[in-house]
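Asker: attaching a predicted model along with its sequence, questions to come.
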Amino acid sequence: MSVATAQPGVAVRPAPMLQGYRFELLKLLSEWRLRILLLACWIAPGTFIAVVSQQSSLPADTVFGRWMNATGWSGALVVLAFSCSWALPLLTSLVAGDVFAVEDRLGTWRHLLVTVRSPRRIFLAKALASASVIMLLVVGLAVSGVVGGLASAGNRPLVGLDGHVLSGSEAAGRVLLAWLCVLAPTLAFAGVGLLGSVAMGRSPMGLLMPAVLAVLLAVAQLLPLPVVVRLALPSQGFIAWRGLFTAPAQTGPLVVGIIVALTWAAAATALAFLLFVRRDFTGQANDGSGRRLVVGGVLPLVALTAVSVLVVAIATPATGSGIERPKLERSLATAYAHLYKLQAQELNRPAVTEAQLRTSATCDKGGGRVTDEGPGNDWRCVVSWHLPGATAVGSASYQLDVTADGRYVADGDGPKEVNGLFQIRAPYGDAPNPLWQLDGTIDLLTTSWKD
């Protein structure tokens, strides 16, 4: 076998960057597995929404799920919530988590190095190609969810997480912005995938790293962690987009989540790059090194999390769990006022404004046994309001399940004519009773509510 050698004094130039990127992109898109993923991302969400929106039983436990047959934008947001929980971490595993390991399995590193003649350009081409494919998958999920939702339930107004109603155009802008915001944590998981693929080689653990990290972070998000720790996790951006659907928008946790996620993305990618350029390609295929992964990847990311916790603690006024009784009472009262107005419109009752209702709420957690703060399903609240021209004060009871991330579901507990019916008859057909169950979210970063 003849080996091409460079003539003395002649510089050997690396292959052009654009050519290497195009080659890596075509290599990824030629894999049958990724073609199936692309097809699924562009078709499955819309099909799912079309089927579920026509059912009488809706995914009420998912944020915006109970409104899927009322507006198409709700279905698009259900797809977004599911993608943030499972789909996006899994997609980063299958793409970024395998982009380097595939060369070890096939034993093609020497051929690639001879062709490109620059480990740095190889890394950059592979990283950009995997990011491009991931973005294409994300766009498919978003487009399919929006098209499927609008085709199934139409461009009707969307009820936000504080009860206020967004017009179709407003909802479209918020949905687009929400998908743009979750790109940051998606890139963070993609960086972890690159790190695992470089460090573990042919070992399947590299492929599983983003998925395993997603499971660990999902478990952590369920725990009553201090808010500064919660906001310092790279998965915070997968949750904080909900704050876009309140008025005013809860931008604090969202901005922190995006900054933390982008920092993770940069750090994980940089660590993967350092491990890759230091690798000895003259030996056998890399079978992975747990020690190298821990020292070169896990420990630096743990240190980054610790620094993020410290920075968030210094830069924000957040303390404790971030869930306090005054916050919950004001949030519930605000949501109830908006939804009472919506219910009156749908039932053709006399128009009423939020200011006229003068809504207030009184909440208690676990009776007198515990402090009125923190997550739990033992919150009990009574909402009071005034109707114009009436001397009597109306009241309604709710049982609240408040999760550690600030989201709550208020389940109506009477009176029946207000919040006891699951559905009402709206002008466009059967619709969820706005006051039967309330979805809401509180800003974990605020220390108190101000009038």
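Answerer: All right, it came through fine.

Asker: only C-alpha atoms from now on, for both contacts and neighbour counts.
Answerer: Noted.

Asker: need the three-state assignment for the residue nearest the centre of the chain.
Answerer: Nearest residue to the geometric centre of the chain (Cα atoms, centre = their mean): residue 238, 2.1 Å. Following DSSP: H, G, I helix; E, B strand; the rest coil, we place residue 238 in the helix state.

Asker: show me what contacts it?
Answerer: Residues in contact with residue 238 (Cα atoms under 8 Å, 6 or more residues apart in numbering) are 81, 84-85, 182, 185.

Asker: top of the residues you listed by neighbour count?
Answerer: Of all those, the highest neighbour tally under other Cα atoms under 10 Å goes to residue 185, namely 28 neighbours.

Asker: that one contacts residue 235, doesn't it?
Answerer: Yes. Under the criterion of Cα atoms under 8 Å, residue 185 makes contact with residue 235 at 6.0 Å.

Asker: common neighbours of these two, please.
Answerer: Both residue 185 and residue 235 are contacted by 257, 261, under the criterion Cα under 8 Å, 6+ apart.

Asker: which positions within stretch 162-181 qualify as buried?
Answerer: Neighbour-count burial for stretch 162-181, counted by 16 or more other Cα atoms under 10 Å, picks out 162-166, 168, 171-172, 174-175, 178-179, 181.

Asker: measure residue 70 to residue 450 for me?
Answerer: Residue 70 is 33 Å from residue 450, where distance means Cα to Cα, to the nearest Å.

Asker: show me which of these two is the more surrounded one.
Answerer: Between residue 70 and residue 450, residue 70 has the larger neighbour count (other Cα under 10 Å), namely 24 against 7.

Asker: could you measure from that one over to residue 337?
Answerer: In terms of Cα to Cα, residue 70 sits 20 Å off from residue 337.

Asker: same check on residue 375?
Answerer: Using Cα to Cα, residue 375 is found at 23 Å from residue 337.

Asker: those two - which one has more neighbours?
Answerer: More crowded of residue 375 and residue 337, by other Cα under 10 Å: residue 337, with 27 against 24.

Asker: and the host helix or strand of the more buried one, what does it pack against?
Answerer: Take DSSP states H and E as the rule and residue 337 turns out to sit in helix 325-346. Here helix 325-346 touches helix 354-357, strand 360-365, strand 376-386, strand 437-441, going by 3 or more Cα pairs under 8 Å, 6 or more residues apart in numbering; DSSP states H and E.

Asker: one more pass at 6 Å, please.
Answerer: strand 360-365 (3 or more Cα pairs under 6 Å, 6 or more residues apart in numbering; DSSP states H and E).

Asker: and the contacts of the strand it packs on?
Answerer: Residues outside strand 360-365 that contact it (Cα atoms under 6 Å, 6 or more residues apart in numbering): 329, 333, 372, 378-384.

Asker: dropping in the other structure now:
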Amino acid sequence: MSAPAAQASSTGRDGDVALGTHPAPAPDPSPVDAASALTARAGLGASVRFELLKLLAQWRVRIVLLACWVAPAGFIAAVSGQSSLPSDTVFGRWMLATGWAGTLVVLSFACTWALPLLTALVAGDVFAAEDRLGTWRHLVMAVRSPRRIFAAKAIASTAVILVMELGLAVSSIGGGLLVVGDHDLVGLDGSVIGPGRSAWLVLLAWACVVVGSLAFAAVGLLGSVALGRSPMGLLTPALLAFALQTAQLLPMPAAVRLALPSQGFLAWRGLFAGPAQTRPLVVGLIISLAWVLVATALALLLFVRRDFTDLAYEGSARRSVLLGVAPVLALTLVSIAVVAVATPASGSGIDRGKVEQSLATSFAHLYRLQSRQLHRPDVTEEQLRTSASCYRAGSPGEDEGPGNDWRCSVSWHIPGATAVGTALYQLDVSADGHYVADGDGPKEVNGYFQVRTPDGDAANPLWQIDALVDLSSRSTSKG
């Protein structure tokens, strides 16, 4: 074979081998295919995981998470070693009697400030952080779907908030049971609730409060989206909680009070009354869910309309008012109208008849508890025939509404005795229906905070009475 022929043959054979071993590169994908592939890689699941990692990478979120899982148990352990109790808090006076009271004290504190601050820390900053760091363009290019970005951030922040609340519940329940024990709980009507039912009611109360916290989380999302990098977005849930706490102190119709989003943080107490006050609880859950839906929808609407190419975006004050504040105010007005029609409550929801009925019921239950402490013969509520007569010392002729000037006289009958027992109480009735009745004699009944029993000194259940008036029920005033 000649040299040129051999060279050609070799070239041909080399070319065949090259083609078989190193195939020609594929053509460059089109821009549409590249975008589709990138979007598939940054799906909702991956986006949620990425947002979770960003949240958990923040030192303040880690510290708060740790505190939620440790602090409640430490608080209950510390209180159990003290001689004084947080008696000004619902169930506080029973913290040394049962572990279930401790978790309810923690729940009451969490509803007042802790949960709004937790939602502000997480949901109130989840969008504003991207504005401060100037990373919106990178995130939009990676995910290519503003709706998916919003969903990922909303899901991630909600998950972190739920883990924090789970920590509060588990730590407080576990700490209470380990330190104090699984004993009977005294309800807000004076009745004794067994450990099994107490466990169910406590878990249900924490679950109901979760719905209320989601409403504040949705407000946090709305503030974070609407106000951009401004710190006011971070403070929105906390400011809302402060405004609602202030409003709870003001005299207002019961329909207005029940229609506020803070009702979800208060109505759980009705589970521990007898019969259970379920109407305020249902109203609170519905109002909270309505706030979740409206605030989240408004936040999404604002988010998908924003310009992600503007690195100096500071939020739109006008748009925030038109698409944020105005619909929320409209929701509040509609809620007030619906609650006013759906509930038979009138005025403040607190009147003489309700207070007398509640106090008489609680006294009868607690009198039986005191009798068991003193090893006296048991009597029934029917045998006691307890009644109460109340009036407001500061407003003659207007025995209704909240105030610390309520005075009551409780009477009961002891089987086999001709004399009628009488005890005096001074009541401090809060605008939300909760009241504390402070015993004012006689000393052997309610005049001292302890009673001497055959087993040693014990807390006197009749010294101070925690109870609850149902604001949503019909007035029972006798005129």
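Answerer: All right, it came through fine. Bear in mind that the values here come from a model prediction, so they are computed numbers and not experimental data.

Asker: residue 214 of the first structure: which of the contacts of strand 360-365 of the first structure is nearest?
Answerer: residue 378 (28.3 Å; Cα to Cα).

Asker: residue in the second structure paired with the closest one?
Answerer: Under the alignment (TM-score structural alignment), residue 378 of the first structure maps onto residue 405 of the second structure.

Asker: my guess is that match contacts residue 393, does it?
Answerer: Yes. Because the distance of 5.5 Å satisfies Cα atoms under 6 Å, residue 405 of the second structure is recorded as touching residue 393.

Asker: the helices in the stretch 101-250 of the second structure, which residues?
Answerer: Taking DSSP state H, counting those that start in this stretch to define them, one finds helices in the stretch 101-250 of the second structure at 115-122, 128-133, 136-143, 146-179, 195-226, 231-248.

Asker: show me what the longest one is packed up against.
Answerer: It stands for helix 146-179 of the second structure. Against helix 146-179 of the second structure (3+ Cα pairs under 6 Å, 6+ apart) you get helix 44-56, helix 59-80, helix 99-109.

Asker: now do the second one and helix 115-122, the angle between them.
Answerer: Between the axis of helix 59-80 of the second structure and that of helix 115-122 there is an angle of 160 degrees, by axes from the mean of the first three to the mean of the last three Cα atoms, to 10 degrees.

Asker: kindly report the same for the first one.
Answerer: Orientation note: helix 44-56 of the second structure sits at an angle of 110 degrees relative to helix 115-122 (the same axes, to 10 degrees).

Asker: need the residues that contact helix 44-56 of the second structure.
Answerer: By Cα under 6 Å, 6+ apart, helix 44-56 of the second structure touches 152, 156.

Asker: residues of it that come out buried?
Answerer: 44, 47-48, 50-52, 55-56.

Asker: where in the first structure does that helix align, residue-wise?
Answerer: Mapped onto the first structure using TM-score structural alignment, helix 44-56 of the second structure spans residues 17-29.

Asker: the shortest one too?
Answerer: Equivalent residues of helix 99-109 of the second structure are located at 72-82 in the first structure, counting by TM-score structural alignment.

Asker: average distance between that stretch and the second structure?
Answerer: Stretch 72-82 of the first structure, aligned to the second structure and superposed, deviates on average by 0.4 Å (mean Cα distance after the TM-score superposition for the first structure).

Asker: quick one: contacts of that stretch?
Answerer: Taking Cα under 6 Å, 6+ apart as the rule, stretch 72-82 of the first structure contacts 49, 64-65, 67-68, 145-146, 149-150, 153-155.

Asker: distance to residue 91 of the first structure and neighbour count added to those, as JSON lines?
Answerer: Below are these laid out as JSON lines (distance: Cα to Cα, whole Å; neighbours: other Cα atoms under 10 Å):
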{"residue": "49", "distance to residue 91 of the first structure": "20", "neighbour count": "28"}
{"residue": "64", "distance to residue 91 of the first structure": "24", "neighbour count": "24"}
{"residue": "65", "distance to residue 91 of the first structure": "23", "neighbour count": "21"}
{"residue": "67", "distance to residue 91 of the first structure": "27", "neighbour count": "24"}
{"residue": "68", "distance to residue 91 of the first structure": "25", "neighbour count": "29"}
{"residue": "145", "distance to residue 91 of the first structure": "17", "neighbour count": "31"}
{"residue": "146", "distance to residue 91 of the first structure": "20", "neighbour count": "27"}
{"residue": "149", "distance to residue 91 of the first structure": "22", "neighbour count": "30"}
{"residue": "150", "distance to residue 91 of the first structure": "25", "neighbour count": "21"}
{"residue": "153", "distance to residue 91 of the first structure": "28", "neighbour count": "21"}
{"residue": "154", "distance to residue 91 of the first structure": "29", "neighbour count": "16"}
{"residue": "155", "distance to residue 91 of the first structure": "29", "neighbour count": "19"}
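
Asker: quick one: which of the residues you listed is nearest residue 33 of the first structure?
Answerer: Ranked by distance to residue 33 of the first structure (Cα to Cα), the contacts of stretch 72-82 of the first structure are led by residue 145 at 21.7 Å.

Asker: that closest one contacts residue 43, correct?
Answerer: No. Using Cα under 6 Å, residue 145 of the first structure makes no contact with residue 43, being 8.8 Å away.

Asker: if I pick the counterpart of residue 129 of the first structure in the second structure, what's in contact with it?
Answerer: Here residue 129 of the first structure is matched to residue 156 in the second structure, going by TM-score structural alignment. Contacts for residue 156 of the second structure (Cα under 6 Å, 6+ apart) come out as 48, 51-52.

Asker: check the helices of the stretch 101-250 of the second structure for me and report the most buried one.
Answerer: Most buried of the helices of the stretch 101-250 of the second structure by mean neighbour count (mean count of other Cα atoms under 10 Å) is helix 115-122; its value is a mean of 26.

Asker: who are the packing partners of that helix?
Answerer: Partner elements for helix 115-122 of the second structure (3+ Cα pairs under 6 Å, 6+ apart): helix 231-248.

Asker: so the helix it packs on aligns onto which residues of the first structure?
Answerer: With TM-score structural alignment as the criterion, helix 231-248 of the second structure aligns to 204-221.
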